[in-house]
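1. here is a sequence together with a model predicted from it:
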Amino acid sequence: MTKTALIRPAWTPATIALMVVGFMVFWPLGLAMLAYIIWGDRLEDFKGDWSKARNSIFGSCKKGRTMHARTGNVAFDDWREKELDRLAEERRKLDTMREEFDAYARELRRAKDQQEFDRFMAERSKNTPANRQPEKGEGLLDDV
């Protein structure tokens, strides 16, 4: 997902406006938009998890459907079986690489978020002097 999209799971003016309009039109729409803003970045992970679960449950049905009957030519059937096994192994390798890349991308996002947070905290500490004396009316014991 690109970060320049108009409607993305973040607190942007467009998503806030859609949420408000959703609450005004029909409150479940506003609630759905609020849920998307808060948890929308987890949808990709959910879709991937659902896909894996679906494949593990219905994978045997799919295999049974794609397996072809023997042709009677033993050499061809053996070659086809080896090629299908090789392709299945390549598919497993690709799935593993995709999972590794997804983990890498999640770590990059986490590191970027951490860097932004650290920069915010550093700027905040520069702008808020630690040794500043409270002015009249700011302290709790001034009225005593």
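-> The structure has been received and is ready for your questions.

2. contacts and neighbour counts: CA atoms only from here.
-> Fine.

3. need the strands for the protein, in chain order.
-> Ranges of strands in the chain, per DSSP state E: none exist.

4. the chain: helices as residue ranges?
-> 13-25, 27-39, 43-66, 74-127 (DSSP state H).

5. quick one, the first one and helix 27-39 angle?
-> When axes from the mean of the first three to the mean of the last three CA atoms, to 10 degrees is applied, the directions of helix 13-25 and helix 27-39 differ by 150 degrees.

6. the structure to be compared is supplied as follows:
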Amino acid sequence: MRCSAVVRPGFHPLSIALMVGGFMIAWPIGLAMLGYMLWGDRLAGFADGLRQGFTGAAARHGFTPGAGFGYSATGNAAFDAYRASELERLEAERRRLDEERREFEAYMTHLRRARDQEEFDRFKAERTAWKQRSGDPTKP
């Protein structure tokens, strides 16, 4: 099953219509839509940066990611070592999955750009062919 956003960042007919409608309803909505159109592709990286910043700050203050607030040593050294190793393993798995997600998003961005380039090349070829058929003196 293919899942994609209906409104994706960039200047697309639906995005432009939503931006204009937003400005007509209330200018902050239109401004927010314009911001999404311009910088929406950077939101995923921004969210990752925030999450890493919060995780790092929490670790500096004694909070182990995944362990939860209020968890401390149980008094059983073997269990505490086991819990620490499992949490580190889970954190490594999360980092690996985040890296795979970033790679997939980069791949999808590349595919979108390739599709856009193909559509543009097809348009240029059809336009050139049309001008040659019609005998347009301004043909390239």
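-> Looks like it arrived, so ask away. All figures in this text were calculated on a predicted structure; none of them were measured in a lab.

7. before we move on, the earlier item: relative to residue 5 of the first structure, which of the helices of the first structure is closest?
-> helix 13-25 (10.2 Å; CA to CA).

8. just checking, what packs against that closest one?
-> Using 3 or more CA pairs under 8 Å, 6 or more residues apart in numbering; DSSP states H and E, the elements in contact with helix 13-25 of the first structure are helix 27-39.

9. and the helix it packs on, which stretch of the second structure?
-> Under TM-score structural alignment, the match for helix 27-39 of the first structure in the second structure covers residues 27-39.

10. hmm, who's touching that stretch?
-> Residues from elsewhere that reach stretch 27-39 of the second structure (CA atoms under 8 Å, 6 or more residues apart in numbering): 8-11, 15, 18-24.

11. may I see these arranged in a markdown table, with neighbour count and distance to residue 74 of the second structure as well?
-> Converted to a markdown table, those look like this (neighbours: other CA atoms under 10 Å; distance: CA to CA, whole Å):
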| residue | neighbour count | distance to residue 74 of the second structure |
| --- | --- | --- |
| 8 | 14 | 48 |
| 9 | 19 | 49 |
| 10 | 16 | 52 |
| 11 | 14 | 56 |
| 15 | 19 | 54 |
| 18 | 17 | 55 |
| 19 | 23 | 55 |
| 20 | 18 | 59 |
| 21 | 15 | 58 |
| 22 | 18 | 55 |
| 23 | 17 | 57 |
| 24 | 12 | 60 |
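
12. and which of the residues you listed is nearest residue 56 of the second structure?
-> residue 9 (29.6 Å).

13. residue in the first structure matching the closest one?
-> For residue 9 of the second structure, the aligned position in the first structure is residue 9, judged by TM-score structural alignment.

14. quick one, what contacts its match?
-> Residue 9 of the first structure sits in contact with 15, 36-41, where contact means CA under 8 Å, 6+ apart.

15. try residue 41 of the second structure
-> Going by CA under 8 Å, 6+ apart, residue 41 of the second structure touches residue 9.

16. pick out the residue nearest the middle of the second structure.
-> What sits nearest the mean C-alpha location of the second structure, by CA atoms, centre = their mean, is residue 44, with 3.7 Å.
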